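Participant: could you look at this predicted model? Sequence included:
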Amino acid sequence: MKTTVISILGTTMDRRGKGENRWDKWRPTISMCQHDDLLIDRLELLFDRRSTSLAKQVREDISQVSPETEVVFHNVNFNEPWDFESVYSSLLDFARAYRFRPSKEQYLVHITTGTHVAQICLYLLTEAGYFPGKLLQTSPAERASNAPGQYQIIDLDLSKYDQIASRFKKEHQEGTAYLKGGIETNNADFNRMIEQLEKVSVRSQEPILITGPTGAGKSQLAQRVYELRKQRGKLKGKLVTVNCATLRGENAMSALFGHKKGAFTGATSDRAGLLKEANSGLLFLDEIGELGLDEQAMLLRAIEDKRFTPFGADSEVSSNFQLIAGTNRDLIQCAKAGQFREDLLARIDLWTYRLPSLKERLEDLEPNLDYELEQFSNKAGYRVSLNKDARTLYLAFGKSPAASWSANFRDLNASITRMGTLADGGRITRNVVAEEIKRLEGKWLTTQQPPNPTTPQLLLEPLLGSAGLNALDYYEQMNLAGIVSVCKASSSMAEAGRKLFDKSRNLKKSNNDSHRVKQLLAKYGLEFSDIQ
């Protein structure tokens, strides 16, 4: 493969020395052609027309030290060599017009000559891929040396540098741990999701949509994304959080987009609004699915154009905010039902992450238990812990089908708060745990509404129709009603399977609870999504 170098003529450094004395001076464009281990087949030499005579001298000298090197002239307008915009535009025009053949040639971009502005532009254009090659940096030899100087080839693919790649990996691991709140989680799907979210958080400013059931930790995750971005210098403004479920009518417009004095009854002064307050920062719109269609339309334009009109105002204002949206609703279904704008959903659905319920990641119950104990201890000012028997009892119950964790991590937080408060000497005993289990069972029993076993038609007729229901024996109706009831109370087939097969699943080497539920429902022509 041939080697081609793209270089700007050094109007100062390449002109050093007069007559034969010029060979006693280090001239970067000449010297890079004098290295035995750097064979340059072609040199694309860029210069202003005013330097044509110097370019001809340089080409003649290169023919003496490296006759195999072809020197090709390119006149580039550097009328304002210290103006960044002008130089960048000139070099970009050259790069777009040049016919690169990376399959046949390798390219080196020489960044030693030219003004500092030009060197920066060459670096940026190479990093962006307009020059598909590596950087070439040259320097003079040490004093009293007859060598033609030194050179270094720099590959901008940083993953090829072990030390840099190691630092990137460590930074990624630290960011991932930060997003998880320092909790050593074990759920593989959750861990993979957080690892990707860390990359997105520091590399992208596009909207992020976080979905999942209430209490799964959407607000806490948004807070950590904001703090991570601020640590990495990706934003400098503040975090503005709003629960869209609390916004209705004029209050929604005013709260989000601001208003002018007198815009409506009670508007006694101007109000900037939350979008304006989030300028240069991050706006977290929790429960975005609760916004009205009018607010959704204004929000879409604000996301795309960073401009909006306050309520009652004649002119627009701007706000360069970043957005994270949260919801526990199925926005796709809401859009189909006309309750959520499809164009807004398309705009915020670029990066979507679903936070699983606590019931779906019971392998993370123990590390989250320790986290909540530590948090409570910090607030209380003294250490609170579970003794061995108490921990065993609590974890066994928490992982059993009897534990629904209907409010997810809020249930866990409240449970630890109660036990920590009742623990004498900061030691949570088996008796304290037993009392808490009864309290949780009673709470979850009242929130669950199983079907009346004598009337399975209330559950099954909407799914099977009258004819389908009547075709089943009453025994089958009762069984199917129980299955449907469990599926309705579960957020996934895996969770339903853990409840339905709580004994037999422990006898299997590998559990595929979702598949067993799918087979049961398929017998009756049903799918889990139908029940949900």
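Facilitator: Everything's here; your move.
Participant: rest of the way, CA atoms for contacts and neighbours
Facilitator: Will do.
Participant: for stretch 401-416, measure first residue to last.
Facilitator: Stretch 401-416 has an end-to-end distance of 20 Å (C-alpha to C-alpha, to the nearest Å).
Participant: what residues sit buried inside it?
Facilitator: By neighbour count with 16 or more other C-alpha atoms under 10 Å, stretch 401-416 contains the buried residues 401, 403-413, 415-416.
Participant: show me which of the residues you listed is closest to residue 56.
Facilitator: Using C-alpha to C-alpha, residue 409 comes nearest to residue 56 of those, at 74.7 Å.
Participant: excluding sequence neighbours, find me the nearest residue to the closest one.
Facilitator: Closest residue in space to residue 409, ignoring its immediate chain neighbours: residue 215 at 5.5 Å, by C-alpha to C-alpha, 6 or more residues apart in numbering.
Participant: take a look at this one as well, against the first:
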Amino acid sequence: MNIKPVTAIGFLGTQLDSGMGAGRWQKWRPSVALCQQPGQPVARLELLYTGERHRRLAECVQGDIASFSPATDVRLTLLPIADPWDFGQVYSALYDWAHGYAWAPDEWQYWVHITTGTHVAQICLFLLAESRHLPGVLAQTSPPRRWGTGEPGQLSLIDLDLSRYDAIARRFEAAQRDAVAFLKSGIATRNARFNALIDEIERVAVRSAAPILLTGPTGAGKSFLARRMAQLKRERKLISGQFVEVNCATLHGDGAMSALFGHKKGAFTGAASDRAGLLKSADGGVLFLDEIGELGPDEQAMLLKAIEEKRFYPLGSDREVGSNFQLIAGTCRDLRREVAAGRFREDLFSRINLWTYDLPGLAARPEDIEPNIDHLLALHASEQGRMARFHPEARSAFLRFAQSEEAAWRGNFRDLSSSITRLATLAEGGRITQAQVEAETARLRWLWARQGPESGSESGPESAPESAPAAADWPARLLGPEKAAALDLFDRLQLAAVLPVCAQSASLSEAGRRLFAQSRQQRKAVNDSDRLRKYLLRFGLSWEQIRQGMAGSVKP
């Protein structure tokens, strides 16, 4: 076997390698001993020293090595380090030297000698070897057991490629399996796509602090998974702060700004005292913004700044505050379409789209229904102190229905959890019977039939009134015939055009974005929801009145 020659890299030991008198040969000197190892000759030694005052000692060591190993090429290199205990100076000098060195790993094997030099130098050598800027193994020399014998002592080689150590690799694999099981709450899921997804999420959760975007239908487990990721990071000592969760669909107008970014006293009517805000509360931890697609444009702009700079202005304040949080965002919307429609900022989407995971709904994972049933039954038993089990025939019947195409599972795991809770609660003597299963499957069919098509909307085409009122009649429907008749024709026609847009929108913010899509481009400060709210108040209307009054009139 062709053994490649050795190049060793190390610092001159100004203390351990010192001595230029005849007695130096009775002293153990690490740089000299490195080249005296029997059976492992060093063909080249890159001996680094940090000041002109050490040149004479370096040349002495060079000559001593030449006296017993003339074939060893000792190359002296002066590194411009003023303070060998300054981490920045030492690391920078070594980094620059490593990047200028002509490495040839196909021809040479490299040893990084970490016995000599300051502790700072040894740490820097370790870090550069671990990151492969120094493509070699660590070499550690130690003195002989008996002093004054002139023996070279011991040499230990340490390869930092952990994949070479089977026992360590097995421990890493076990730790990863435990982490993946934790993210899945110990549920032995069988769906290959979902399992691969969770495997990758585990690696990202423990290695990255970048934003993560979780997409998928309502009830697919986005909030649950975000909370488990935060718990995993806390157990690994990756975060010290708390997990802060907020549903962006509940945030509107000034309240959205205040809730997220905080406010100063007097920033708006009702701001009686300072408020820190949720972003500040998540400092050092994880912020989960569920339904991020519901945020208004102003909140999106401020959130982008907070993610990129870790700083933002509370509402009404002229002083920035800092918060170092990791963002996990959730949405059931397709943000690509929202960006194309101008409802979501493209730069914010790009910023949160580094790690995007689409969680499949329950209907797309029929093989995972059975282990989730077992998990939910065990959870019910621990919470209620009462065990419930399926009769074998009842279990088979429920699984046949649950895994069939007939089972829509529109609410996903929320539907399944509610179903198992009902069955376990009504189980007499802890036994779920076939009659109960038949009643429960009938209930689920009824539930999904009321929800309409796949969108889950309760106001789909089949449930819409046979004759929805014409748009021109809507002002009269909401204001009453007399108030509507008292309006100028201009106001009545404009209001008749605005109301259908409101009825088709999921929130006041969305309606405002659609109505003011063009004029908002010319405004520096934009608050579409507030602008729409003030317009409706001219007619004595509120968002809640419109949603209640127009319910079922149009298809969202």
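Facilitator: That came through, no problem. Please read all numbers here as calculations on a predicted model, not as lab measurements.
Participant: overlay the chains and give the TM-score.
Facilitator: Once superposed, the chains reach a TM-score of 0.82 (TM-score structural alignment, normalised by the length of structure 1), with 452 aligned residues with a C-alpha RMSD of 1.7 Å.
Participant: ok so, going back, measure how buried the residue nearest to residue 409 of structure 1 is and give me the count.
Facilitator: Applying other C-alpha atoms under 10 Å, we find 20 residues neighbouring residue 215 of structure 1.
Participant: surely it is within a strand?
Facilitator: No - using DSSP: H, G, I helix; E, B strand; the rest coil, the assignment for residue 215 of structure 1 is coil, not a strand.
Participant: measure the residue nearest to residue 531 of structure 1 when sequence neighbours are not counted to residue 361 of structure 1 for me?
Facilitator: Nearest non-adjacent residue to residue 531 of structure 1, counting by C-alpha to C-alpha, 6+ apart: residue 488, 6.3 Å away. Counting by C-alpha to C-alpha, the gap from residue 488 of structure 1 to residue 361 of structure 1 is 19 Å.
Participant: and the aligned partner of residue 375 of structure 1 in structure 2, what element?
Facilitator: In structure 2, residue 375 of structure 1 lines up with residue 379, judged by TM-score structural alignment. For residue 379 of structure 2, the enclosing helix or strand under DSSP states H and E is helix 369-384.
Participant: so the next helix or strand after that helix aligns onto which residues of structure 1?
Facilitator: Later in the chain than helix 369-384 of structure 2, the nearest helix or strand by DSSP H and E is strand 389-390. Matched against structure 1 by TM-score structural alignment, strand 389-390 of structure 2 falls on residues 385-386.
Participant: just the helices in the stretch 201-350 of structure 2 please.
Facilitator: 222-235, 253-261, 278-281, 297-309, 335-340, 346-352 (DSSP state H, counting those that start in this stretch).
Participant: from those helices, which stretch is densest packed?
Facilitator: helix 278-281 (a mean of 23; mean count of other C-alpha atoms under 10 Å).
Participant: what's the mean deviation for that helix versus structure 1?
Facilitator: Taking mean C-alpha distance after the TM-score superposition for structure 1, the mean distance separating helix 278-281 of structure 2 from the aligned residues in structure 1 is 0.5 Å.
Participant: where in structure 1 does that helix fall?
Facilitator: By TM-score structural alignment, helix 278-281 of structure 2 lines up with residues 274-277 in structure 1.
Participant: and the strands in the stretch 401-550 of structure 2, which stretches?
Facilitator: 431-432 (DSSP state E, counting those that start in this stretch).
Participant: list the contacts of stretch 151-158 of structure 2.
Facilitator: For stretch 151-158 of structure 2, the surrounding residues in contact (C-alpha atoms under 8 Å, 6 or more residues apart in numbering) are 28, 32-34, 36-37, 111, 137-145.
Participant: turn the helices of the stretch 201-350 of structure 2 into TSV, including distance to residue 547 of structure 2.
Facilitator: Formatted as TSV, those follow (distance: least, C-alpha to C-alpha, whole Å):
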stretch	distance to residue 547 of structure 2
helix 222-235	27
helix 253-261	17
helix 278-281	29
helix 297-309	22
helix 335-340	22
helix 346-352	29
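Participant: of these, which approaches residue 442 of structure 2 most closely?
Facilitator: helix 222-235 (28.3 Å).
Participant: so the closest one matches what in structure 1?
Facilitator: The alignment places helix 222-235 of structure 2 over residues 218-231 of structure 1 (TM-score structural alignment).
Participant: mind listing what residue 111 of structure 1 touches?
Facilitator: Contact partners of residue 111 of structure 1, counting by C-alpha under 8 Å, 6+ apart, are 7, 8, 119, 122, 123, 135, 136, 137.
Participant: can you classify the last one by secondary structure?
Facilitator: At residue 137 of structure 1 the chain is in strand, as set by three-state DSSP.
Participant: give me the aligned partner of it over in structure 2.
Facilitator: Using TM-score structural alignment, residue 137 of structure 1 pairs with residue 140 in structure 2.
Participant: for its match, which non-adjacent residue is closest in space?
Facilitator: Using C-alpha to C-alpha, 6+ apart, the nearest residue to residue 140 of structure 2 is residue 156, at 5.1 Å.
Participant: try residue 51 of structure 1
Facilitator: residue 11 (7.1 Å).
Participant: what residue in structure 2 is paired with the one you found?
Facilitator: So residue 11 of structure 1 corresponds to residue 14, using TM-score structural alignment.
Participant: do the same with residue 119 of structure 1
Facilitator: In structure 2, residue 119 of structure 1 lands on residue 122 (TM-score structural alignment).
Participant: assign its match to helix, strand or coil.
Facilitator: Residue 122 of structure 2 - assigned by three-state DSSP - is helix.
Participant: show me where the stretch 101-250 of structure 2 has strands.
Facilitator: Counting by DSSP E, counting those that start in this stretch, the strands of the stretch 101-250 of structure 2 are 109-113, 137-142, 154-158, 212-215, 243-247.
Participant: go through those strands and name the closest to residue 100 of structure 2.
Facilitator: strand 109-113 (15.8 Å).
Participant: for that closest one, which helices and strands make contact with it?
Facilitator: Contacts defined by 3 or more C-alpha pairs under 8 Å, 6 or more residues apart in numbering; DSSP states H and E place strand 109-113 of structure 2 against strand 6-11, strand 137-142.
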